[in-house]
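A.B. asks: sequence unknown, structure follows:
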């Protein structure tokens, strides 16, 4: 299983199946299953982003609270395409849009160290994620 580290509150929005696009400055050839890893950092700009505030049903910028897990895999999604032509409020101009579908949030996030780029999820962590989702290796 491959993983992608995403800062909070963006990872929360993906895991809640509210944000179907992850924006990156680079593309990947990977398609298929990808673990969404919530990184250790809080993105202040993301907390003030109108899309995040709307998704959270908040009129104020978000603050870290119990909704936001750090340093763990929080969901598994299918990376179905990578394009510069996505038409969505979540698609940032000038970025590469990673289109996500079939998001499966984890009831119990699995602690794990994250890395830059697309990375290989350690076998022991993958086993815990797959067991929780009722998937086989």
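C.D. replies: Yep, it's here. In this text the structure is predicted, and so the values were computed from the model without any measurement. Numbering: from 1, shown residues only.

A.B. asks: for the rest of this, base every contact and every neighbour count on C-alpha atoms.
C.D. replies: OK.

A.B. asks: by contact count, what packs against the longest helix along the chain?
C.D. replies: As assigned by DSSP state H, the longest helix anywhere in the chain is helix 123-133. If you count contacts as 3 or more Cα pairs under 8 Å, 6 or more residues apart in numbering; DSSP states H and E, helix 123-133 packs onto strand 96-111.

A.B. asks: report the buried residues of the strand it packs on.
C.D. replies: Residues of strand 96-111 classed as buried by neighbour count (16 or more other Cα atoms under 10 Å): 96-101, 103-106, 109-111.

A.B. asks: then stretch 68-81?
C.D. replies: Buried residues in stretch 68-81, counted by 16+ other Cα under 10 Å: 68-79, 81.

A.B. asks: helix, strand or coil for residue 58?
C.D. replies: coil (DSSP: H, G, I helix; E, B strand; the rest coil).

A.B. asks: re the thing from before, as TSV, the buried residues of strand 96-111 with distance to residue 123 would be great.
C.D. replies: What follows is the buried residues of strand 96-111, written out as TSV (distance: Cα to Cα, whole Å):
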residue	distance to residue 123
96	29
97	28
98	25
99	25
100	23
101	23
103	21
104	19
105	19
106	17
109	16
110	12
111	13
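
A.B. asks: nearest to residue 6 among these?
C.D. replies: Of all those, residue 6 sits closest to residue 98, with 12.3 Å by Cα to Cα.

A.B. asks: in addition, the following structure is provided for comparison:
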């Protein structure tokens, strides 16, 4: 099975339900922003990287989704929320990958609100579009990789597929 490693807290906006069901909690993240495209389409394991992204901790979209409001990331204690890292948390379908396309002068893109226009200055982002996210009750521990996509080790794939079967029954 193919996999993608996504740094926390971005990965949790894909795999977790909002912690607070308040109005304005936002929508789950279904667009992953990357610096290069992939031709892969199909089932993909969603792996939570071990290193937290500081920009993600301060991002208003993540804050609104996970907390229902803007909060100070340090005061909110993102790291103390018990969000799992270093494990496969879910499986999704990677249904599309395209270069970011601006839709208005304000900088919104085709995959608003999670799609970014730029990966780095002068380098457009590529949007990896996810659908049908199936979250596990028990994360499957494994190390991640930088490649998109990478292949799960056979024993990890077996454990992931067992989680999928449990979730389906």
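C.D. replies: Happy to help now that I have it. Bear in mind the structure is a predicted one, so any value in this text is a computation, not a measurement.

A.B. asks: what do we get in structure 2 for residue 50 of structure 1?
C.D. replies: In structure 2, the residue matched to residue 50 of structure 1 (TM-score structural alignment) is residue 60.

A.B. asks: from residue 34 of structure 2, how far off is that match?
C.D. replies: Distance of residue 60 of structure 2 to residue 34 of structure 2, computed by Cα to Cα, to the nearest Å: 19 Å.

A.B. asks: who's more crowded, these two?
C.D. replies: residue 34 (21 against 17; other Cα atoms under 10 Å).

A.B. asks: which non-adjacent residue is nearest the equivalent of the more buried one over in structure 1?
C.D. replies: In structure 1, the residue matched to residue 34 of structure 2 (TM-score structural alignment) is residue 24. Nearest residue to residue 24 of structure 1, sequence neighbours excluded (Cα to Cα, 6 or more residues apart in numbering): residue 96, at 5.2 Å.

A.B. asks: can you find the partner of that neighbour in structure 2?
C.D. replies: Using TM-score structural alignment, residue 96 of structure 1 lines up with residue 126 in structure 2.

A.B. asks: pull the contacting residues for its match.
C.D. replies: Neighbouring residues of residue 126 of structure 2 by Cα atoms under 8 Å, 6 or more residues apart in numbering: 33-37, 97-100, 119.

A.B. asks: follow-up on the earlier one: now, which of the buried residues of strand 96-111 of structure 1 sits nearest residue 129 of structure 1?
C.D. replies: For these, the closest approach to residue 129 of structure 1 (Cα to Cα) belongs to residue 110, at 6.8 Å.

A.B. asks: OK, contacts around the closest one?
C.D. replies: Residues near residue 110 of structure 1 by Cα under 8 Å, 6+ apart: 72-74, 125, 128-129.

A.B. asks: across to structure 2, which of those residues hold up?
C.D. replies: Mapping these onto structure 2 (both residues aligned by TM-score structural alignment, their matches' Cα atoms under 8 Å) leaves 72-74, 125, 128-129 still in contact.

A.B. asks: rebuild the contacts of residue 110 of structure 1 as CSV, extending it with distance to residue 17 of structure 1.
C.D. replies: Listed next are the contacts of residue 110 of structure 1 as CSV, based on distance: Cα to Cα, whole Å:
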residue, distance to residue 17 of structure 1
72, 17
73, 15
74, 11
125, 22
128, 21
129, 18
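
A.B. asks: from the residues you listed, pick the one nearest residue 56 of structure 1.
C.D. replies: Taking Cα to Cα as the measure, residue 56 of structure 1 sits nearest to residue 74 out of the contacts of residue 110 of structure 1, at 17.0 Å.

A.B. asks: residue in structure 2 matching that closest one?
C.D. replies: Residue 74 of structure 1 maps onto residue 89 in structure 2, by TM-score structural alignment.

A.B. asks: secondary structure element holding its match?
C.D. replies: strand 87-99 (DSSP states H and E).

A.B. asks: helices or strands next to that strand in the packing?
C.D. replies: Here strand 87-99 of structure 2 touches strand 42-48, strand 126-141, going by 3+ Cα pairs under 8 Å, 6+ apart.

A.B. asks: tell me which of those strands sits nearest to residue 11 of structure 2.
C.D. replies: Taking Cα to Cα, strand 42-48 is the member of these nearest to residue 11 of structure 2, at 5.9 Å.
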